[in-house]
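Okay, predicted coordinates and the sequence, questions at the end:
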Amino acid sequence: MDAVLNTGKAPHIRKSTAELKRPSREEAEAAVRTLLAWAGDDPQREGLLDTPKRVAKAYEELFSGYFQDPMEHLERTFEDVGGYTDIVLVRGIPFHSHCEHHMLPFIGTAHIAYYPSEGVVGLSKLARVVDIFSKRLQTQENLTAQIASAIDGSLAPRGLAVMLEAEHQCMTMRGVQKPGVSTITTRFTGVFEDNAGEQAKFMSLVRG
């Protein structure tokens, strides 16, 4: 069962990493020990002694997107494309992010298509943009809007389509506990925005 959410609004403005005071590694590890004790376990037992260090290290990787600039990967474009002006689609980009409400993962795939205006970007760069934004605390709606805004603002394509499909562990592990439910979010700009035919073309290509 799919829940479809359209994201027409701009993403919320958030403070930059530079504006926030980052706690020390020691403070982060102490916080993990507090959570372990709150959950009902003993942080001093053998199996948990190194857990705070492991969690802090894992968080550095899982949330590394806060310290990367997605625009850097969209700066270089290629104009020598033999006059190609049709749709460019990169589909099935895997991603994993974390819900900002429960800090539980949501995992899925992203599909990105655009009509070039003055050039194209390296295909791997679109995947890197997805990775950078997904490695932050997110909602799927905001993640969709951020990816679209970055690509649209940098490439200025004639049209852009972004679709994310994901399963949220905050729905499967807790709460209503409904495994197998996927959420779909979309963002369209330019020729895709008000053109049902272009949106249908995009969906047809995504579905293969």
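In hand now; what should we look at?

make it CA atoms for all contacts and neighbour counts henceforth
Noted.

quick one, strands of this protein?
Along the chain, the segments classed as strands by DSSP state E run 2-6, 77-78, 88-99, 105-115, 120-121, 137-138, 159-168, 182-190.

Distance to residue 54 for these - can I get that in CSV?
Formatted as CSV, those follow (distance: least, Cα to Cα, whole Å):
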stretch, distance to residue 54
strand 2-6, 35
strand 77-78, 39
strand 88-99, 18
strand 105-115, 18
strand 120-121, 37
strand 137-138, 19
strand 159-168, 24
strand 182-190, 30
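
put this beside the first:
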Amino acid sequence: MQSLQKSPSVETHQIANKRPSREEAEAAVRTLLLWAGENPDREGLVNTPKRVVKAYEEMFSGYKQSAKEILGTVFDEVSGYNDPVLIKDIPFYSHCEHHMVPIIGKAHVAYMPDGQVVGLSKIPRVVDVFAKRLQTQESITAEVADALYQYLKPRGVAVLIEAEHMCMAMRGVKKQGSTTITATYRGAYKDNVEAQVNFVKMIRNL
């Protein structure tokens, strides 16, 4: 089995400084509203800092989750099945670590079992662990692959992600509808062009 690529965000995320209190986080949102030219005391915004902090708890819940725990339960009774298992069109929402605006896309994940499989719902949950953090698409792609390869111990893993980045659609070049595609392979998929082609064919229903 090939050595894991080192990805500092996979299960090793550390908050370098003391985490601010909820009140401090709400005060920070209030400051941003003032900076944007708004009046945080007007009726429509008076509770916005609380709402934003609550929304952030959900949108960035990946920092509190562990792919290792999610993939901790596997099934050994697979009746000799060792062909690829593909879960495609997994919707996800993330946030660009450069501008903190949404990344909206879908992930396609396949693995080749080595005597054990994992519940199908666990794969989308692993995608969410890494998506619900400040991210780049490249990092999400690598981290999902590394986590599956490390904790599920399959013969191979393939991950392809297609996403639209609001940092391109809402600001900067302002190109709406542009899609970014990233793909990475581990183990038996790594240098096997035929396996990679079959992976893409399964995604595209070819």
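Yep, it's here. In this text, all values refer to a predicted model and were calculated from it rather than measured experimentally.

Do you know the score for how well these two fit?
After superposition, the two chains reach a TM-score (TM-score structural alignment, normalised by the length of the second structure) of 0.93; 200 aligned residues with a Cα RMSD of 1.4 Å.

quick one, which of the strands of the first structure is nearest to residue 39 of the first structure?
strand 105-115 (19.1 Å; Cα to Cα).

quick one on the thing from earlier: got CSV for the strands of the first structure, with mean neighbour count and distance to residue 207 of the first structure too?
What follows is those, written out as CSV (neighbours: other Cα atoms under 10 Å; distance: least, Cα to Cα, whole Å):
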stretch, mean neighbour count, distance to residue 207 of the first structure
strand 2-6, 12, 15
strand 77-78, 12, 28
strand 88-99, 19, 9
strand 105-115, 22, 10
strand 120-121, 20, 23
strand 137-138, 20, 26
strand 159-168, 23, 12
strand 182-190, 21, 13
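
So which of those strands is nearest residue 62 of the first structure?
It's strand 88-99; of the strands of the first structure, that one is closest to residue 62 of the first structure (Cα to Cα) at 7.9 Å.

nearest spatial neighbour of residue 112 of the second structure, skipping sequence neighbours?
residue 84 (4.5 Å; Cα to Cα, 6 or more residues apart in numbering).

Kindly apply the preceding question to residue 126 of the second structure instead.
residue 67 (5.5 Å).

Would you mind confirming that the one you found makes contact with residue 147?
Yes: counting by Cα atoms under 8 Å, residue 67 of the second structure touches residue 147, with 6.5 Å between them.

and residue 46 of the first structure, which of the strands of the first structure is closest to it?
strand 105-115 (27.2 Å).

which residues of the second structure does the closest one align to?
Using TM-score structural alignment, strand 105-115 of the first structure lines up with residues 102-112 of the second structure.

That stretch vs the first structure, average offset?
Its aligned residues in the first structure lie a mean 0.5 Å from stretch 102-112 of the second structure after superposition (mean Cα distance after the TM-score superposition for the first structure).

what's in contact with that stretch?
Taking contacts as Cα atoms under 8 Å, 6 or more residues apart in numbering, the residues outside stretch 102-112 of the second structure that touch it are 82-96, 123, 127, 154-167, 188, 199, 203.

do stretch 12-30 of the first structure as well
With Cα under 8 Å, 6+ apart, stretch 12-30 of the first structure has contacts from 52-53, 55-56, 66-67, 142.

quick one: what's aligned to residue 179 of the second structure in the first structure?
By TM-score structural alignment, residue 179 of the second structure lines up with residue 182.

Next, the contact list for that match, please.
Contacts of residue 182 of the first structure by Cα under 8 Å, 6+ apart are 1-3, 165-168.

Could you report the separation of it from residue 136 of the first structure?
Residue 182 of the first structure is 20 Å from residue 136 of the first structure, where distance means Cα to Cα, to the nearest Å.

what's the answer for residue 65 of the first structure, then?
Distance from residue 65 of the first structure to residue 136 of the first structure, by Cα to Cα: 6 Å.

try residue 187 of the first structure
Counting by Cα to Cα, the gap from residue 187 of the first structure to residue 136 of the first structure is 19 Å.

And residue 138 of the second structure, what's its match in the first structure?
Residue 138 of the second structure maps onto residue 141 in the first structure, by TM-score structural alignment.
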